[in-house]
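Colleague: with the input below, show me the fold.
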Amino acid sequence: MFDIRPATEDDFTAITAIYAWNVDHGTGTFALEAPSREEMLAGFANVQALHLPYLVAVENGQVLGYAYAAPFRTRPAYKYGVEDSIYLAPEATGRGIGKALLIRLMDLCTERGLYSMIAVIGDSENLASIGVHKACGFDHTGNLPRAGFKFGRWLDVVFMTRDLLPYTPDPQGDGWDG
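Modeller: Coordinates of the predicted model:
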């Protein structure tokens, strides 16, 4: 059985390897070259500076996957919503780890006072990610056809969104910038 906990710098050798595998073999990311551990740590520092969650799923000391929330866009008007990112090691797929990471991420973002979460899913054929988001209450809100080209084919981007807090005409709190 796996546990979900906040990521630490010690997890970044595994996190970097998981992302590199997804860059090299998957269409969930449009990256064509895997970033270094240092680049991945810089992204982690940015997420931490905004007090947003960055999680790992761990079993027997092995990181099986990770998820984090980050600004969808950095302009202040976007501060009440976040974009989620979830990546799994290849041996971790099909075990409910992605869904468990997403549920915990949503819970933490809701506690933080964020109003919405946006999934920007690479590849309209990425049925696992689309299915996990749908199972967690996300609605399909749009497609960007042929937004990227990887592995010799055009890839769409799928947008899915989910409210975390009820609609209000006057949001409370500072969002991710406070």
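Colleague: CA atoms for contacts and neighbours, from now on please.
Modeller: OK.
Colleague: measure the most centrally placed residue in the chain to residue 153 for me?
Modeller: Nearest to the geometric centre of the chain sits residue 85, at 1.1 Å (C-alpha atoms, centre = their mean). Applying C-alpha to C-alpha, to the nearest Å, the value for residue 85 to residue 153 is 23 Å.
Colleague: now the helices for this structure?
Modeller: Assigned by DSSP state H, the chain shows helices spanning 12-25, 37-49, 97-111, 127-135.
Colleague: and the ones you listed, which is most packed in?
Modeller: Comparing those by mean neighbour count (mean count of other C-alpha atoms under 10 Å), helix 97-111 comes out on top with a mean of 20.
Colleague: what sits up against it?
Modeller: 2, 4, 52-57, 65-69, 84, 86-88, 117, 132-133, 136, 164-165 (C-alpha atoms under 8 Å, 6 or more residues apart in numbering).
Colleague: want to put them side by side, so please do this one too:
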Amino acid sequence: MLEEEYQPRRQLPRALRPAPTEKPPLEVPFEYELRDAVAGDLPYIREIYNHYVANTVVTFDEDAMTLKEWRHKFAWTQKANYPFIVAVSPSGTLLGFAYVSAWKQKAAYRRTVEDSIYLGPAATGKGLGKVLLGELIDRSKKAGIKEMLAVIADQGAEASIALHERFGFKEVGRLGRVGFKFEHWLGTVLLQKSLK
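Modeller: Modelled structure (predicted):
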């Protein structure tokens, strides 16, 4: 054996040694419960939605929706027996919501709906959109809905398009320059999924 093998290992001076690696703090699990929306959720739904109205192009609404408008929309979905669900944290905070609405008002369209999914800013990027869309599809099937459409802005909503495509939605058309918001023109991407 070589003599060097018996010599103690040299160490760097303390100032030059790398700091011991600290274990990252444990992440708090992202927990939520899905349930049917109730009228008491509407103020929080309005708050989440109006954030998107004011800050994004994912909705073409330019004016904040009022509580009265949300009550009307909610009552209409209830009357049509369309699913309207929310995700809430263990403390009761509303994290996001999803619902379907009539694609068109004519009676022949009654089994074709458009989906809408909105998450509170703190709930994005955690997989909740995927959970809400999956639940919305399941509940829509049970409600007798046959076709589901997604009408998505062609700019600024790429994650929404990708999410829908993961669930089997297929692009069936595009409309260019049909919306004007924040001083520029926007188009829409139309995706469709059969729920047979």
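Colleague: so after superposing, what's the score?
Modeller: TM-score of the superposed chains, computed with TM-score structural alignment, normalised by the length of structure 1, equals 0.89; 165 aligned residues with a C-alpha RMSD of 1.0 Å.
Colleague: sorry, back to before: which of the contacts of helix 97-111 of structure 1 fall within strands?
Modeller: 4, 54-57, 65-69, 84, 86-88, 117 (DSSP state E).
Colleague: picking that back up, please convert the buried members of the contacts of helix 97-111 of structure 1 into ChimeraX selection syntax.
Modeller: For the buried members of the contacts of helix 97-111 of structure 1, the matching ChimeraX selection, counting by 16 or more other C-alpha atoms under 10 Å, is:
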select :2,4,52,53,54,55,56,57,65,66,67,68,69,84,86,87,88,117,132,133,164
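Colleague: just to revisit the earlier point, ok, the corresponding residue of structure 2 for the residue nearest to the centre of structure 1 - contacts?
Modeller: Structural alignment (TM-score structural alignment) places residue 85 of structure 1 against residue 116 in structure 2. Contact analysis of residue 116 of structure 2 by C-alpha under 8 Å, 6+ apart lists 98-100, 150.
Colleague: same question for residue 36 of structure 1.
Modeller: Contacts of residue 36 of structure 1 by C-alpha under 8 Å, 6+ apart are residue 16.
Colleague: give the aligned equivalent of it in structure 2.
Modeller: Using TM-score structural alignment, residue 36 of structure 1 pairs with residue 66 in structure 2.
Colleague: its match and residue 181 of structure 2: what is the separation?
Modeller: From residue 66 of structure 2 to residue 181 of structure 2 the distance is 19 Å (C-alpha to C-alpha).
Colleague: what lines up with residue 96 of structure 2 in structure 1?
Modeller: Residue 96 of structure 2 maps onto residue 65 in structure 1, by TM-score structural alignment.
Colleague: my guess is that match meets residue 86, correct?
Modeller: Yes - using C-alpha atoms under 8 Å, residue 65 of structure 1 makes contact with residue 86 at a distance of 7.4 Å.
Colleague: now do the same contact list for the counterpart of residue 165 of structure 2 in structure 1.
Modeller: Residue pairing (TM-score structural alignment): residue 165 of structure 2 is matched to residue 134 of structure 1. Residue 134 of structure 1 makes contact with residue 140, according to C-alpha under 8 Å, 6+ apart.
Colleague: name the residues that touch stretch 146-164 of structure 2?
Modeller: Contacts of stretch 146-164 of structure 2 (C-alpha under 8 Å, 6+ apart): 56-59, 103, 111-116, 129-130, 186-196.
Colleague: chain center to that stretch, what's the gap?
Modeller: From the chain centre to the centre of stretch 146-164 of structure 2 is a distance of 10 Å (C-alpha atoms, centre = their mean, to the nearest Å).
Colleague: any idea how far apart the tips of it sit?
Modeller: Using C-alpha to C-alpha, the two ends of stretch 146-164 of structure 2 sit 16 Å apart.
Colleague: for the match of residue 36 of structure 1, give its distance to residue 45 of structure 2.
Modeller: On the measure of C-alpha to C-alpha, residue 66 of structure 2 and residue 45 of structure 2 end up 11 Å apart.
Colleague: and residue 45 of structure 1, what pairs with it in structure 2?
Modeller: Using TM-score structural alignment, residue 45 of structure 1 pairs with residue 75 in structure 2.
Colleague: gap between its match and residue 170 of structure 2?
Modeller: 30 Å.
Colleague: need the counterpart of residue 158 of structure 1 in structure 2.
Modeller: Checking TM-score structural alignment: residue 158 of structure 1 goes with residue 189.
Colleague: which residue is the nearest non-sequential neighbour of that match?
Modeller: residue 174 (4.6 Å; C-alpha to C-alpha, 6 or more residues apart in numbering).
Colleague: report how many residues lie close to the one you found.
Modeller: Applying other C-alpha atoms under 10 Å, we find 16 residues neighbouring residue 174 of structure 2.
Colleague: from residue 183 of structure 2, how far out is it?
Modeller: 21 Å.
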